[in-house]
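Student: Next come a sequence and a model predicted from it.
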Amino acid sequence: MAEVRTHKLVEKSHVARASLPSSTTRTTSSLPLSFLDLPLAGPVYVKRQFFYQFPHSTHHFCETTLPTLKHSLSLILQHFFPLAGNLLSPPPPHKPFIRCTDDDTVPLTIIESKADFNHLSSNHPKSIHELGHLNPELTFATMHDDTFIFPLVALQATVFESHGLCIAITYCHVMDGKCCNHFMKSWSSLCQSGGVDLTLVENSPPCFDREVLRDPRGGLEDIFLTDYFLERSTWKDKLIEQTPKHEEYFKATIVFGRDDIEGLKRWVLEQWKKNDEFNCPQYLSKFVVVCALVWTSLVKTRYKDHDDEDVKEEYFRFAVDCRGRLGHPVPETYFGNCLALCYAMLKRNELKGEDGFVNAVKVIEKTASDMKSEPFKEAEDWRALSVKTFVLGTPLLVTGSPNFDVYETDFGFGRPTKVEMVHSFKCMSLAESRDEEGGLEVGLVCKSEEFEYLFYVLQQGLQTTKSSVC
């Protein structure tokens, strides 16, 4: 019962997009999904949180801040109108699409919380269950003809009286992280101006033209549509399952400084040249070396006592923005998914061994290089690889990106003190460092008893590279 008293519902409203002056009739329109939306269509959700210092009362928030939040949201939804709509998934052979009407709204929930703002907005381990209270849930419905209806976006503002504010978004994956970032930056910029300056969104409006995203190989849409119908057949069982409890899992953020990252790069390139100078690249990205260290450290932490399963396959999946990789121009503000899914695999003992970090760097670097030359090389196998990853192996999926500049999302309260993503233990989240240019923040979910050993393994990895360089 104490948990119920911690969070109090203040208001739940539905914000409609502002009406255009010339609008006199009610209309319904639809936005088709592209071939790259199909692998992620359905009940695939992303949850992001923005924490801000806000030393005011809930009453002050409701009287002075909330009206501007609502007004600016209503204006921004004129430009991002599909987000107020619904994803409709009719039964085969019909394709899914986004339905938009003049009556569409986005739910905005206001919560007052007595939880510890400083703790929840810190890098220290905190309960996934506690973080989950800060995000709104997205529901679904079904029609008589077995059509699924998925609302696309829900928003929540949680006030921690006299301490802080958390603005959270939960969205259906009909748009990628870059699109969500575009929406949040546009909304926050307008809100910061008091709801009067639309310059940002007017200078870079979202592009809804599906013709700009052409299948570079031909035939991928048919493959993805077949995979989508297979996945759709599993939704009923998945959606009626009881939501799993998260009390035993916690999330912490590890910050890698620029010097840490440069040390990792130098050390691993030296090791690579010793054994295979001919195939050693001249440069490694911070994404590759940090992800490799995190992947190996997690495997060593979670399976340090599981020697009998050391031949089990471990998978590392990340997505790459393809807007500049398709051989034809795709606007940076394209609305939808424009992602290539990349899979790397190693046996567990190859990650746990002495050369685990180098092995991980090599396989992630090769996967990334292959994607650059041919983004959809194995696209016809994406669903099969996904099933294999979860059924036969153990996955680690990357969410977020250091390229989004999420710490520049200012609603008028200053830069966020923390930007968080809520996800399962099968994921790791990435963001740029808030306080150091060139650094990276990595969010990891583990059981509470695993963190001490995980931090030790990560520190040992960093120390090894530093001592070698020195």
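Tutor: On my side now, so go ahead.
Student: C-alpha from now on. contacts and neighbour counts both.
Tutor: Will do.
Student: Could I get the full set of strands for the stretch 251-400 of the chain?
Tutor: 313-321, 339-347, 394-400 (DSSP state E, counting those that start in this stretch).
Student: Let me see the ranges of the helices in the stretch 201-350 of the chain.
Tutor: 220-232, 235-240, 258-276, 286-302, 348-352 (DSSP state H, counting those that start in this stretch).
Student: out of these, nearest to T170?
Tutor: Set against T170 and scored by Cα to Cα, the helices of the stretch 201-350 of the chain come closest in helix 235-240, at 16.6 Å.
Student: Tell me which other helices or strands that closest one touches.
Tutor: Under the contact definition 3 or more Cα pairs under 8 Å, 6 or more residues apart in numbering; DSSP states H and E, helix 235-240 sits against no other helix or strand.
Student: Distance-wise, check T234 relative to T170.
Tutor: Distance, T234 to T170, using Cα to Cα, to the nearest Å: 22 Å.
Student: Compare the two (neighbour count), which wins?
Tutor: When T234 and T170 are compared on other Cα atoms under 10 Å, the one with more neighbours turns out to be T170, at 20 against 10.
Student: so what's that one closest to, chain neighbours aside?
Tutor: Nearest residue to T170 in three dimensions, chain neighbours excluded: K47, at 4.5 Å (Cα to Cα, 6 or more residues apart in numbering).
Student: my guess is that neighbour contacts S429, does it?
Tutor: No. K47 is not in contact with S429 according to Cα atoms under 8 Å; the separation is 11.1 Å.
Student: Need the residues touching each of these two.
Tutor: The contact sets of K47 and S429 overlap at M421 (Cα atoms under 8 Å, 6 or more residues apart in numbering).
Student: Could you tell me the end-to-end distance of stretch 300-320?
Tutor: The first and final residues of stretch 300-320 sit 27 Å from each other (Cα to Cα).
Student: ugh, wrong one, I meant stretch 325-334
Tutor: Using Cα to Cα, the two ends of stretch 325-334 sit 14 Å apart.
Student: Show me what that stretch is in contact with.
Tutor: So stretch 325-334 is contacted by 179, 182, 204-209, 212-213, 216, 323-324, 372, 375 (Cα under 8 Å, 6+ apart).
Student: Any buried residues in that stretch, and which?
Tutor: R325, L326, V330, P331, E332, T333, Y334 (16 or more other Cα atoms under 10 Å).
Student: Put this next to the previous one:
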Amino acid sequence: MALQITLFPNRGFSIGAAMHHAITSNPSTIDRTVVEDKAGLGRLFSNQYQDIDGPNNRSVKVWELQPPQDSIRGTFELTRASIQKLRGHVLSTVSSDRDLHLSTFSLACAYTWVCLVKAEETKEEKTQLVFAADCRSRLHPPIPATYFGNCITRCLAVVETQGLSGGEGLVVALTAITEAMKRLEKDGLNGAENWVSRLSSLRGGRLVAIAGSHRFGVRV
């Protein structure tokens, strides 16, 4: 939701508003108390982040992730037809009893992951993909779907790099993504006490992170 106030000198003001339809279609709530933190993860995360790069490190500097100087930036569009082609390829390759997550998001992530590994000729033995997932329905007890606050969790998929480089790289990537999402079905906060330490340990390996959304015009 966005609000804009325009002031007219000595003549008053005007208020304009623009909002996503999801805000008004349901009785949305932003009550953060619906997210129960029985394990005290908020304080735990704060302490663990302070211990990164030295004990009780109170610096607010973020990790300096600088791209190589010879890097170039490109934009690649996956159309509806492209996604359908990828989905058809997977369905024609795997057996009918394979329960793979074939959403647009999963297919786009898997394909991008494979392309990056091949283009970079990644040398690490294993490759990780991390992406965010909606945690509202994956908590115990689940919180209302109308909760409008921040309630996301991280998904981590890990594969042998060689598997992504082979002819069935897309299926290998999709399998890893599907397994990562299935682990959330039992409990969206499963193993949360180790998230910070695991994230810190991954900084030395090949990690692909998904940021932003394919559904909204937002880039980060």
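Tutor: Yep, it's here. It should be emphasised that the depicted structure is a prediction, and the values quoted were computed from it without experimental measurement.
Student: Kindly provide the TM-score of these chains.
Tutor: The TM-score (TM-score structural alignment, normalised by the length of the second structure) is 0.76; 206 aligned residues with a Cα RMSD of 3.4 Å.
Student: So for Y456 of the first structure, which of the strands of the stretch 251-400 of the first structure sits nearest?
Tutor: Smallest distance to Y456 of the first structure across the strands of the stretch 251-400 of the first structure (Cα to Cα): 19.8 Å, for strand 394-400.
Student: need the next SSE after that closest one, C-terminal direction.
Tutor: strand 418-421 (DSSP states H and E).
Student: That following strand packs against which elements?
Tutor: Other helices and strands packing on strand 418-421 of the first structure, by 3+ Cα pairs under 8 Å, 6+ apart, are strand 45-53.
Student: Tell me the residue in the second structure aligned with T6 of the first structure.
Tutor: In the second structure, no residue is matched to T6 of the first structure (TM-score structural alignment).
Student: In this structure T6 of the first structure contacts F117, no?
Tutor: No. The pair T6 of the first structure and F117 fails to qualify as a contact (Cα under 8 Å) at a distance of 12.0 Å.
Student: Tell me how many other residues surround A119 of the second structure.
Tutor: Neighbours of A119 of the second structure (other Cα under 10 Å): 9.
Student: quick one: what's aligned to it in the first structure?
Tutor: Match for A119 of the second structure (TM-score structural alignment): T301.
Student: Can you give me the distance of the closest residue to that match other than its chain neighbours to M371 of the first structure?
Tutor: Take T301 of the first structure and drop its neighbours on the chain: the residue closest to it by Cα to Cα, 6+ apart is L454, 5.6 Å away. Taking Cα to Cα as the measure, L454 of the first structure falls 30 Å from M371 of the first structure.
Student: Then W382 of the first structure?
Tutor: 13 Å.
Student: Over to V159 of the first structure?
Tutor: 43 Å.
Student: okay, the two: which has more neighbours?
Tutor: Between V159 of the first structure and M371, counted using other Cα under 10 Å, V159 has the larger neighbour count: 31 against 20.
Student: okay, and the helix or strand harbouring the more buried one goes to which residues in the second structure?
Tutor: Using DSSP H and E, V159 of the first structure sits in strand 153-160. Applying TM-score structural alignment, one finds that strand 153-160 of the first structure aligns to no residue range of the second structure.
Student: nearest residue to the counterpart of A132 of the second structure in the first structure other than its sequence neighbours?
Tutor: Counting by TM-score structural alignment, A132 of the second structure lines up with A319 in the first structure. Leaving out its chain neighbours, the residue that sits closest to A319 of the first structure by Cα to Cα, 6+ apart is L341, at 4.6 Å.
Student: cool, and C109 of the second structure?
Tutor: Leaving out its chain neighbours, the residue that sits closest to C109 of the second structure by Cα to Cα, 6+ apart is I210, at 7.7 Å.
Student: List the contacts of the one you found.
Tutor: C109, L129, V130, F131, A132.
Student: how near is the fourth one to A157 of the second structure?
Tutor: Put plainly, it is F131 of the second structure. 9 Å.
Student: ok, those two, which is more surrounded?
Tutor: Neighbours were tallied for F131 of the second structure and for A157 using other Cα under 10 Å; the higher tally belongs to A157 (20 against 17).
Student: The more buried one corresponds to which position in the first structure?
Tutor: Checking TM-score structural alignment: A157 of the second structure goes with A344.
Student: Tell me if I'm right that its match and E365 touch.
Tutor: No. A344 of the first structure is beyond contact range of E365, at 9.2 Å (criterion: Cα under 8 Å).
Student: quick check: the helix or strand harbouring S30 of the first structure aligns to which part of the second structure?
Tutor: For S30 of the first structure, the enclosing helix or strand under DSSP H and E is strand 28-32. Under TM-score structural alignment, strand 28-32 of the first structure corresponds to no residues of the second structure.
Student: Contacts for stretch 52-62 of the second structure, please.
Tutor: N47, Y49, Q50, D51, S200.
Student: Would you check how far apart the last one and V171 of the second structure are?
Tutor: Using Cα to Cα, one obtains 28 Å as the distance from S200 of the second structure to V171 of the second structure.
Student: Between those two, which has more neighbouring residues?
Tutor: For the pair S200 of the second structure and V171, the greater number of neighbours falls to V171 (22 against 13), based on other Cα under 10 Å.
Student: how close does that one sit to R206 of the second structure?
Tutor: 20 Å.
Student: OK, contacts around L86 of the second structure?
Tutor: The neighbourhood of L86 of the second structure, defined by Cα under 8 Å, 6+ apart, consists of L107.
Student: so what corresponds to it in the first structure?
Tutor: Using TM-score structural alignment, L86 of the second structure lines up with L264 in the first structure.
Student: now F148 of the second structure
Tutor: In the first structure, F148 of the second structure lands on T333 (TM-score structural alignment).
Student: do W195 of the second structure as well
Tutor: Checking TM-score structural alignment: W195 of the second structure goes with W382.
Student: F117 of the first structure touches F160, doesn't it?
Tutor: Yes. Counting by Cα under 8 Å, F117 of the first structure touches F160, with 6.4 Å between them.
Student: Quick check on those two: which one has the bigger neighbour count.
Tutor: Comparing F117 of the first structure with F160 by other Cα under 10 Å, the one with more neighbours is F160, at 24 against 20.
Student: roughly how far apart are the more buried one and H59 of the first structure?
Tutor: On the measure of Cα to Cα, F160 of the first structure and H59 of the first structure end up 12 Å apart.
Student: Alright, I will stop here.
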